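Undergrad: Would you be able to build a 3D model of this:
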Amino acid sequence: MSQTYVAELPAELILVISSLLSTSSLNALCQACRRLSQILQPELDYRITPEVGQELLLSASSSSNSTLVHKLLSPPHSIHPSATNPSQWNPKAPLHAAVQTRNIEIAQLLLDAGADPALTWGYDDYQPFHLAAQNKDLEMMKLLLKYRAPIDERFGDEGILQNALHYACSQGHMEMIRLLLERGAFIECTGHFGTPLGFAVHWRQLEAVKFLLERGANVTRTASLYIIHDGAPPKPHSVDLIYLAMGLRRPRAAREWTPKRLSMLKKWEGLPLDDGKRELMALLMAYGASKDVTMGTILQYLTPLAKSASLSEEEFLRVIDGMFKEAEDMISDVVVNRPWWKC
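TA: I've put the predicted structure just below:
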């Protein structure tokens, strides 16, 4: 809008036009130029009730409008930075919106004004820190930790519980893993796939597995074999980490696996070993994981495991023996880079 054109408009006409606008549109018009702001600001201030202010703050945090955020947080409006809609269950807060849109300037404004970094949102109980982790936004994570965001809190639903460190390990995001451990994340915190080491093994993130083992992660912990416990999946439900690394096909449930489910599992399961599985097994054994524990589980469920692999029990055990032999032959290679105090 031309400054000259605005200067020629009568103030009375501008006020008439403003009466036809929504509050958000009126605010946008106020930002157009100084003269409009001088004329319309009293009308805008009159309209911004606490309820309207809450809505505007959430909207402005989502749209990266830092000017409006600052205005709403300041007198005379002084909207609380953690204000949410009381009619909604577990509603989104402005800080969630700012973190989602990666706007660190607005997040800083909200935190400085007293926004609660531990507020949860949605069925998965997302805290702002969880959203920053999922965005892989390290600078936002550092900002939230500066304001005491809980580092080990978990999020998730339907049996899939994880925290930021679990998520980082499942993604193999080494910068995030290092940041979280440096800032005090608990290396043995449990989620759906066990500890962070269990998540790294499950998703075959070899570099993350190495790093966690070097940092002292407990190699004897167990992990869930299933993503979601819906109904009654066949046993075993919980296994040691070598078993998880081997990627053995799960025993079939009473209902056979559908082609779609089999195709989803194909990437991670079955025989024989590939290089990633072989090195994972070797690493875990080098750091003290027990072959005997794994074999105990295999022998306990030998019949359904062999059936799922379309092998006889004898054939299946020969393949298992071959898998261990390949991994054991590789232990000396993976131990080369192992810290001397771990040997």
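Undergrad: only C-alpha atoms for contact and neighbour calcs from this point on.
TA: Noted.
Undergrad: Identify the single longest helix in this protein, thanks.
TA: helix 313-335 (DSSP state H).
Undergrad: Counting by contacts, list what that one packs against.
TA: Applying 3 or more CA pairs under 8 Å, 6 or more residues apart in numbering; DSSP states H and E, we find helix 313-335 packed against helix 275-286, helix 302-308.
Undergrad: Proceed likewise with the subsequent sequence, for comparison:
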Amino acid sequence: MAPDASDALAAREIVQQFLNAACTGNVDLLKEFAGKLDEGKGLAKTVADIKDANKRGALHFAAREGQTEVCKYLLEELKLDVDTKDEDGDTPLIHAARQGHNDTAKLLLEYGANPAIASDLGATALHHSAGLGNIELLRYLISKGVDVNSESDAGSPLIWAAGHDQPDAVKVLLEHHANPNAESDDDITPLLSSVAAGSLPCLELLIQAGAKVNMSAGGATPLHIAADAGSSEIIKCLLKAGADPNVTDEEGLKPIQIAAASGNRSAVEILFPLTSRVETISKWTVDGILEYMQSETSRQQEELKNTKELSVPKNSTSLKKELPEVTPEAKKKAAEAKSRGGDAFSRKDYQEAVDAYTQAIDMDPTDAIFLSNRSLCWLRLGQAEHALADAKACRALRPDWPKACFREGAALRLMQKFDEAANCFYEGVQLDPESKELVDAFREAVDAGRKFHSKDNQKPKP
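TA: Model prediction:
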């Protein structure tokens, strides 16, 4: 091996050992490896510049693993930026909150961490605390003045709490005036999220707080979602609160038809006395409704299967294309354009951000991050088709990147193609099972579309 290559490999190994020391909480070892990597820039500068492929540094790793003493050393002695972001826009505080490390999160806040900073997907530390049901950190963050109604691509903290069956967190958020009817970009509300999670305690708390039971997302009401899941107690709770059993979804189906199509007999029996007759179903009995709807479901699934077989490309390899070589100068200019785009995005000047990211893409069409960022800008501008085109191009460049899956799913969700969005989010979850943003987005897309459940259940088993 050439000397230069050998030196580079040795340096990479020291970087890995340095980051491992941050994860394990070994401050002495951390200092030792940092000293070996210092090339005269000074220890603080050296440590700040050491990042992995996802732009995560020692502070990110220490926060994620709950290594409070390492965080204290990095902040107190080296004066690192407490709000430094990784490639996904996650700060050390978000990493600590996501893993439920309360002491670490509190230390970061003591050293000036901004609890209102959100990741690229819009989620703050408060969202993660709500989803985990971490009441201690939830109350602490609220005491710091964090907005309980802050929105992410997957909704408000109350939607996260309700969607993860965290009644204590729901109660705390409602006590601090969280909006029980706040809607996400695809019309999901906390109540709908609680129904999808099968959480009767959360549902009851939200109804008491004035949550609307007859709202709809993707044409489906909470009663449609409950009927699909077959939850008798939740159906009864909704009906008692005034849910209308005769409202139809975007396909003209009532909750009883949804329940029957899913084979939920108990739900059909509860809804039957309260539902007006559907003329297309000749035998208006519990058995007659079940028989008719399951027959219709089987027919539609067969049609869908035939359509999918016809749409499979004959030669998928022909879709691949060669990527151009990009000069160092072009990469530098692309990075500068990306920086301008980030500044414009932070000012919420999304059109200017689009223009900047377009310049970056023109200079370096091989960097998927530029496409991901421009896709998000298009979403903010309500341009779903442009957002989808960029997201697809992003996934073509980096098919194993969870964020690319999220971007495509978000664009499809804005277009109300909920079943396709759910597929994209699910692919992202498979790549990154720990991403609560992807898990929440997947769940909500499934809830809004409903069809994804039945399609997934009908996949042939290997």
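Undergrad: Superposed, what's their TM-score?
TA: Remark: TM-score between the superposed chains equals 0.57 [TM-score structural alignment, normalised by the length of the first structure]; 246 aligned residues with a CA RMSD of 4.2 Å.
Undergrad: re earlier: please state the offset of the longest helix of the first structure from the chain centre?
TA: 34 Å (CA atoms, centre = their mean, to the nearest Å).
Undergrad: try stretch 198-214 of the first structure
TA: 17 Å.
Undergrad: Would you indicate which residues of that stretch are buried?
TA: 198-206, 208-210, 212-213 (16 or more other CA atoms under 10 Å).
Undergrad: from these, which ones fall inside helices?
TA: 198-202, 206, 208-210, 212-213.
Undergrad: Looking at these, which is nearest Leu57 of the first structure?
TA: Taking CA to CA as the measure, Leu57 of the first structure sits nearest to Phe199 out of these, at 37.3 Å.
Undergrad: Kindly state which residue of the second structure is aligned to Leu165 of the first structure.
TA: Alignment note (TM-score structural alignment): Leu165 of the first structure maps to Leu158 of the second structure.
Undergrad: Its match against Asp168, yeah?
TA: No - counting by CA atoms under 8 Å, Leu158 of the second structure sits too far from Asp168 to count as a contact (11.0 Å).
Undergrad: who has more neighbours, those two?
TA: Leu158 (35 against 18; other CA atoms under 10 Å).
Undergrad: Ignoring the adjacent residues along the chain, who's closest to Ile135 of the second structure?
TA: In space, and not counting its chain neighbours, Ile135 of the second structure is closest to Ala169: 6.1 Å by CA to CA, 6 or more residues apart in numbering.
Undergrad: actually Gly210 of the second structure, not the one I typed
TA: The shortest distance from Gly210 of the second structure to any residue other than its chain neighbours is 6.8 Å, reached at Pro180 (CA to CA, 6+ apart).
Undergrad: Counterpart of the one you found over in the first structure?
TA: Checking TM-score structural alignment: Pro180 of the second structure goes with Ile187.
Undergrad: Neighbours of that match, how many?
TA: Counted with other CA under 10 Å, Ile187 of the first structure comes out at 20.
Undergrad: List the contacts of the aligned residue in the second structure for Ala107 of the first structure.
TA: Correspondence of Ala107 of the first structure to the second structure, assessed by TM-score structural alignment: Ala105. For Ala105 of the second structure, the contact set (CA atoms under 8 Å, 6 or more residues apart in numbering) comprises 63, 93, 96-97, 137.
Undergrad: Between all of those, which two are at the greatest distance?
TA: Ala63 and Leu137 (14.5 Å).
Undergrad: okay, the two: which has more neighbours?
TA: Taking other CA under 10 Å, Ala63 of the second structure and Leu137 do not tie; Ala63 has more neighbours (30 against 22).
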